[in-house]
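Enquirer: Predicted model, plus sequence, below.
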Amino acid sequence: MTVQPAKSAPDRTVLEGRFVRLEPIGPQHAADLYAASLGEGVPERYRWLFEYPPQSVADVENWIAAVNAGPDRYVTVIDKASGKAVGRQGWLRIFPDHASIEIGGIYWGLAMARSPLATEALFLFARHAFDDLGYRRFEWKCNDRNEPSKAAAKRFGFQYEGLFRQDRILKGESRDTAWFSIIDGEWPALRAEYERWLSPENFRADGVQRTRLGGR
């Protein structure tokens, strides 16, 4: 059977969900993203990223300008309840010819912690990649020492593929990179589970989930 490439790289388009809206990142999001980079636990979240926590709105504006000038395509996660930008994520390693793409550069702020926002932000990327653009491989990578990221990958349905030893130098330290992926044959069952979990019926009136993703 002939294997087909993906249709294209992701367009700079809006992806709409029930809890979040993903918008192409721009300077209009800088103030909110800076606010989302303040507070308890932020240094630990930035520990695993290639950049340091921003010290001003101007730092965020400069970062946005830099990533928009590069090959990756970043979006801002907008909390539809508040209308504020609460995080960001990017399309990385975009290979339409091989139908392979990565979600990375993730910073989900404290407002997204223990809420459906992060799950739906991930789901909107995966659905767009597989269903709209025809990708056959959706990747997640992280520092092997980043246990929360590895746990999140498994919760989201990614399969662990292995370890790239001494893969990067991150802030003066050697980074071993853990690789995870979802492939197109796994996606239909995962999509159905995401849709079940994100449905209004799975949440009580106070917003607490009735069941976990994956039924666990």
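Expert: Good, I have the coordinates.
Enquirer: Only C-alpha atoms from now on, for both contacts and neighbour counts.
Expert: OK.
Enquirer: show me what contacts the residue nearest to residue 24 when sequence neighbours are not counted?
Expert: Distances taken as C-alpha to C-alpha, 6 or more residues apart in numbering place residue 75 nearest to residue 24, at 4.3 Å, with adjacent residues excluded. Going by C-alpha atoms under 8 Å, 6 or more residues apart in numbering, residue 75 touches 22-25, 88-90.
Enquirer: Surely residue 75 is in a strand?
Expert: Yes - under DSSP: H, G, I helix; E, B strand; the rest coil, residue 75 falls within a strand.
Enquirer: follow-up on the earlier one: please pick the buried ones from the contacts of residue 75.
Expert: Listed as buried from these are 22-25, 88-90; burial here means 16 or more other C-alpha atoms under 10 Å.
Enquirer: Could you dump those into a markdown table with distance to residue 62 and secondary structure added?
Expert: As requested, the buried ones among the contacts of residue 75 are exported to a markdown table (distance: C-alpha to C-alpha, whole Å; DSSP: H, G, I helix; E, B strand; the rest coil):
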| residue | distance to residue 62 | secondary structure |
| --- | --- | --- |
| 22 | 20 | strand |
| 23 | 18 | strand |
| 24 | 16 | strand |
| 25 | 12 | coil |
| 88 | 15 | strand |
| 89 | 16 | strand |
| 90 | 16 | strand |
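Enquirer: In addition, the following structure is provided for comparison:
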Amino acid sequence: MSITTNEYGQPIGAPVPGWSPRPLPSAETLEGAYCRLERLNAQRHGEDLYAAYRSASDDRDWTYLSVGPFNDPQAFQRHLETAERSVDPRHYAVIDKRTGKAVGTLALMRMEPNSGVIEVGFVTFSPLLKRTPISTEAQFLLMAYCFDELGYRRYEWKCDSLNAPSRAAAERLGFQFEGVFRQVVVYKGRNRDTAWYSILDSEWPVLKQAFKAWLAADNFDAQGKQRASLGELRKRLS
């Protein structure tokens, strides 16, 4: 790989010709085959989301989130009202198109339009969508929106370094591990070392093809089991 140098012979970053700041997210709805993402609305989505989250056998899904768990609907509704008003993070409800019900949420956050960097976070998926095509498609819809429509250069995923399920999800979705930042956050009275992952715009074309191939109807048998994993499809396309 060639190295760019300045007039003093110092190595500098590669030029980004024609770059301009990216727009902030503004989409109210993103449509997929299995789900759609709607801008979070506490009144419209609150009852469905509370029921979806309470269908879990315990509160472990809230351990690594900075909020929750919520054991009464009034407290949960207040949380949603606060999230609805937020611009960064910008929260979306995941709607199961078969039932029309909200079954989880996720958000775009830590937006840096001048550099084209954005993060997906506050991923709060209920048992009604975990391990279903909906959970993958919801992530794909946000990625495609940020890369294809808004033109961002870098899409990030960060989590507690001890959160093994989140780290596995990032790797399954094609994020690249970049390292652990120590003692970055204090939440719920405890320390968080943060694991960083990212996808770059140069990596997106192959990932996009893999997502589309994985989500295709013919990738699932009659019992709904995948024929090829996302990882296998990425290897074939690389």
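Expert: On my side now, so go ahead. Note that the structure is a prediction, hence the values are computed from the model and not measured.
Enquirer: Overlay them and tell me the TM-score.
Expert: The TM-score (TM-score structural alignment, normalised by the length of the first structure) is 0.95; 216 aligned residues with a C-alpha RMSD of 1.4 Å.
Enquirer: Return the residue of the second structure aligned against the residue nearest to residue 24 of the first structure.
Expert: Structural alignment (TM-score structural alignment) places residue 75 of the first structure against residue 92 in the second structure.
Enquirer: what do you get for residue 93 of the first structure?
Expert: Match for residue 93 of the first structure (TM-score structural alignment): residue 110.
Enquirer: what's the helix or strand for the spatially most central residue of the second structure?
Expert: By C-alpha atoms, centre = their mean, the second structure has its centre lying nearest to residue 120, at 3.9 Å. Using DSSP states H and E, residue 120 of the second structure maps to strand 117-125.
Enquirer: what range in the first structure matches the helix or strand just after that strand?
Expert: Next helix or strand after strand 117-125 of the second structure toward the C-terminus (DSSP H and E): helix 133-144. Using TM-score structural alignment, helix 133-144 of the second structure lines up with residues 116-127 of the first structure.
Enquirer: List the buried residues in that stretch.
Expert: Buried positions in stretch 116-127 of the first structure, judged by neighbour count with 16+ other C-alpha under 10 Å: 116-121, 123-127.
Enquirer: neighbours around the equivalent of residue 146 of the first structure over in the second structure, how many?
Expert: Alignment note (TM-score structural alignment): residue 146 of the first structure maps to residue 163 of the second structure. Around residue 163 of the second structure there are 13 other residues, counting by other C-alpha atoms under 10 Å.
Enquirer: Let me see the contact set for the nearest residue to residue 163 of the second structure once chain neighbours are set aside.
Expert: Computed as C-alpha to C-alpha, 6+ apart, the closest residue to residue 163 of the second structure that is not its neighbour in sequence is residue 64, at 6.8 Å. Counting by C-alpha under 8 Å, 6+ apart, residue 64 of the second structure makes contact with 159-160, 163.
Enquirer: same thing but 10 Å
Expert: Residue 64 of the second structure sits next to 122, 159-163, 166, 187-188, 192 when contact means C-alpha atoms under 10 Å, 6 or more residues apart in numbering.
Enquirer: Pick out the most distant pair among these.
Expert: Largest separation among the contacts of residue 64 of the second structure by C-alpha to C-alpha: 166 and 188, giving 18.1 Å.
Enquirer: Compare neighbour counts for these two and give me the winner.
Expert: Each of residue 166 of the second structure and residue 188 has its neighbours counted (other C-alpha under 10 Å); residue 166 has more, 18 against 13.
Enquirer: Could you measure from that one over to residue 178 of the second structure?
Expert: Remark: distance between residue 166 of the second structure and residue 178 of the second structure (C-alpha to C-alpha, to the nearest Å) = 15 Å.
Enquirer: I'd say residue 102 of the first structure and residue 142 touch.
Expert: No - the pair residue 102 of the first structure and residue 142 does not pass the contact test of C-alpha atoms under 10 Å, sitting 11.3 Å apart.
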